[in-house]
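*Asks:* Using only what follows, build the 3D model:
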Amino acid sequence: MSRRWLIGPRRPQARAVLVALPHAGGSAGVYRSWQSWFGDAVEVLAVQYPGHSSRFSEPLPTDCRSLAGDITATLLPVLGRPLTLFGHSLGGIIAFEVAAALEQNGTPAARLIVSGSPPPDAPCRDPTRSNQTDDEIVTALRGMGGPNTALDDPELRQLLLPVLRSDLRMGESYRPASVAPLATPIAAFGGDADTLAPPGEMARWRGFTTDVFDHLTFPGGHFYLHDVSAGDVTTRLAAMLSAPAPAPRAGDLHAAD
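*Replies:* The predicted model follows:
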């Protein structure tokens, strides 16, 4: 297992693995506190994309599906335990592609959890266009409650914005290879005030699985999971990971508002 790709304290005796993928411009560090929520029962591994944070010297990824393929190959050593994929915003689409690749390999994930991420057939995943000015992108992020206060520092902003802009381009150019539903259970998490991925849009993920679908809505906007909802999110995650995925039932939908 490459420590460049998967960041977090190793818990080889944990009964389950949670692999968390960050949003555009984000790094594995956004999930650094999550291991403490799960203790030794779940191994939390946050994905570090190339060109981000500790991998700043590497070329930035330019294609969601290619990036998902690399992540899938990196996950092979942890596939002996039930594995849950969690992706926020851009990370949700990449997680979807990883889930599809794992199914094709005959090693499906236990579940896919997408957060604040419109479905693969959505025309656009982010209102902050990559060709906007730096100030426009920063303003848009602040309007969505973006967690990265480093953008307030002019020097750090010059380092971080090219990474963010590259991720935005990757999201804008994304086209799914297929919109056929997965056999993997899917849960869609979102904020009730998220204008990028509103509850109605998150509910459309129901059409992307032939298995069980759950739709959970939390108080907050696009970055709800980094504010007061964080405890609620990890509590729900812990409950999901502590129980086996339920048997599929036609038309299954569970909403928590």
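*Asks:* Going by C-alpha atoms from here, please, whenever you check contacts or count neighbours.
*Replies:* Fine.
*Asks:* What strand or helix carries residue 234?
*Replies:* In this structure, residue 234 sits in helix 230-242 according to DSSP states H and E.
*Asks:* Mind listing residues that contact the following helix or strand past that helix?
*Replies:* Next helix or strand after helix 230-242 toward the C-terminus (DSSP H and E): strand 254-256. The contact list for strand 254-256 (CA atoms under 8 Å, 6 or more residues apart in numbering) reads 213-217.
*Asks:* In strands only, show me those residues.
*Replies:* Among the contacts of strand 254-256, the ones falling in strands (DSSP state E) are 213-217.
*Asks:* Show me the strands in the stretch 51-200 of the chain, by range?
*Replies:* Applying DSSP state E, counting those that start in this stretch to the stretch 51-200 of the chain gives strands spanning 83-88, 111-115, 186-191.
*Asks:* counting contacts, what elements does the helix holding residue 234 pack onto?
*Replies:* Contacts defined by 3 or more CA pairs under 8 Å, 6 or more residues apart in numbering; DSSP states H and E place helix 230-242 against helix 34-38.
*Asks:* which outside residues touch the next helix or strand after the helix it packs on?
*Replies:* Using DSSP H and E, the helix or strand that directly follows helix 34-38 along the chain is strand 42-47. For strand 42-47, contacts defined as CA under 8 Å, 6+ apart pick out 5-12, 14-22, 27-29, 31-32, 34-35, 241.
*Asks:* switch the cut-off to 6 Å
*Replies:* 5-8, 11, 14, 16-21, 28, 35 (CA atoms under 6 Å, 6 or more residues apart in numbering).
*Asks:* One more, so I can put them side by side:
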Amino acid sequence: METTTPWLQRPPSPAAAGRVFCIPHAGCGATVFANWPEEKDGVEFLAVELPGRLTRFGERIPDTFEELARALIAGVAPYLDVPFTFFGHCWSALAAYEVAVQLDRAGLPAPARLFVSSQPGPQEELTGRMIGMTEEQLAGELEKTVRAMGHKPHPELVSIYVDVLRADIDVSLRYHVPDPPRLSCPITAVGWTDDTEVRPDEMSGWAVCGDTEFVVFPGVHHRFIDAPPELLAVLHAAVAPRAA
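*Replies:* Predicted coordinates:
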């Protein structure tokens, strides 16, 4: 199986029993999942490359989550031939939800389960420290993420990605769904014990969007970057073949 889609960094394996599509959060590219394994017991983890960053830097960032979801679905449609799921953290949890909504509306295969981390439901009023931040403050947030990935921030790259982060924030500000459609697939809402950005109890609104399981793992807001075994285990279990 070969791929020329810009949405994925590598060709999906034709032997995969399941696939986890991992969507980067605001202001970041697919390298935020650099610590994640490519494969675990037949299930592959595929980092999604979004327009406007890394290998797609010259492309326009979609204005809305609806536009982003339509394009993403078209880009990965050939690889929805085995059980799959989407994982989204914070900003990208809303993107993942909109992807699932559009898959349902189009009568296309639905995720085995949708995973949303550190993000209130789409019907909630959007809040968060970054909304009113200055460019300098946004740069500081990006530097934190880079350090969490184990790298040293490069000033010029941070300056460039501030614009990406600002554009992503604007996309989220345009997305508010007062009466969110219920998904045909179940949802797992992931909270983190030491998350000071989004407390686990602030995620209860996802129950409106479908049959929802709530789990809380140890760690801070960006703990997912470290590929926590407990998170990988639930993602894997959602799409792994069931024992006969």
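*Asks:* Who wins on neighbours among the contacts of strand 254-256 of the first structure?
*Replies:* Within the contacts of strand 254-256 of the first structure, most neighbours by other CA atoms under 10 Å means residue 213, with 27 neighbours.
*Asks:* Surely that residue and residue 184 touch.
*Replies:* No. In terms of CA atoms under 6 Å, residue 213 of the first structure does not count as a neighbour of residue 184; the distance is 9.4 Å.
*Asks:* what touches both of those two?
*Replies:* When CA under 6 Å, 6+ apart defines a contact, no residue borders residue 213 of the first structure and residue 184 alike.
*Asks:* Contact partners for residue 224 of the first structure?
*Replies:* residue 191.
*Asks:* again, but for residue 159 of the second structure
*Replies:* Contacts of residue 159 of the second structure by CA under 6 Å, 6+ apart: none found.
*Asks:* What does it correspond to in the first structure?
*Replies:* Mapped onto the first structure by TM-score structural alignment, residue 159 of the second structure lines up with residue 158.
*Asks:* longest helix of the second structure?
*Replies:* Longest helix in the second structure by number of residues (criterion: DSSP state H): helix 155-173.
*Asks:* Buried residues, that one. List them.
*Replies:* For helix 155-173 of the second structure, the neighbour count (16 or more other CA atoms under 10 Å) marks 158, 161-169, 171-172 as buried.
*Asks:* Mean distance between that helix and the first structure after superposition?
*Replies:* Once fitted to the first structure, helix 155-173 of the second structure is off its aligned match by 1.3 Å on average (mean CA distance after the TM-score superposition for the first structure).
*Asks:* next one: that helix to chain centre, how far?
*Replies:* Distance, stretch centre to chain centre, for helix 155-173 of the second structure: 16 Å (CA atoms, centre = their mean, to the nearest Å).
*Asks:* Just give the closest residue to residue 234 of the first structure, not the sequence neighbours.
*Replies:* residue 37 (6.7 Å; CA to CA, 6 or more residues apart in numbering).
*Asks:* Can you get me a residue count around that neighbour?
*Replies:* Other residues close to residue 37 of the first structure by other CA under 10 Å number 15.
*Asks:* cool, residue 54 of the second structure as well?
*Replies:* Neighbours of residue 54 of the second structure using other CA under 10 Å come to 14.
*Asks:* how deep is residue 58 of the first structure tucked in, by neighbour count?
*Replies:* 11.
*Asks:* wait, what's in contact with the closest residue to it other than its chain neighbours?
*Replies:* Closest residue in space to residue 58 of the first structure, ignoring its immediate chain neighbours: residue 51 at 4.7 Å, by CA to CA, 6+ apart. When contacts are counted by CA under 6 Å, 6+ apart, residue 51 of the first structure touches 57-60.
*Asks:* Let's see that with 8 Å instead.
*Replies:* Residue 51 of the first structure makes contacts with 57-61, 163, as judged by CA under 8 Å, 6+ apart.
*Asks:* Of those, which are still contacts in the second structure?
*Replies:* Retained in the second structure (both residues aligned by TM-score structural alignment, their matches' CA atoms under 8 Å) from the contacts of residue 51 of the first structure: 57-60, 163.
*Asks:* Looking at those, spot the one nearest residue 132 of the first structure.
*Replies:* residue 163 (14.0 Å; CA to CA).
*Asks:* I'd like to know how far the most centrally placed residue in the first structure sits from residue 18 of the first structure.
*Replies:* Taking CA atoms, centre = their mean, the centroid of the first structure lies closest to residue 87, which sits 1.1 Å from it. Counting by CA to CA, to the nearest Å, the gap from residue 87 of the first structure to residue 18 of the first structure is 10 Å.
*Asks:* Over to residue 165 of the first structure?
*Replies:* From residue 165 of the first structure over to residue 18 of the first structure (counting by CA to CA), the distance is 27 Å.
*Asks:* What residues of stretch 209-228 of the first structure count as buried?
*Replies:* 209-226.
*Asks:* Mind telling me what residue 240 of the first structure corresponds to in the second structure?
*Replies:* Per TM-score structural alignment, residue 240 of the first structure is aligned with residue 238.
*Asks:* Isn't its match up against residue 113?
*Replies:* Yes. Counting by CA atoms under 8 Å, residue 238 of the second structure touches residue 113, with 6.3 Å between them.
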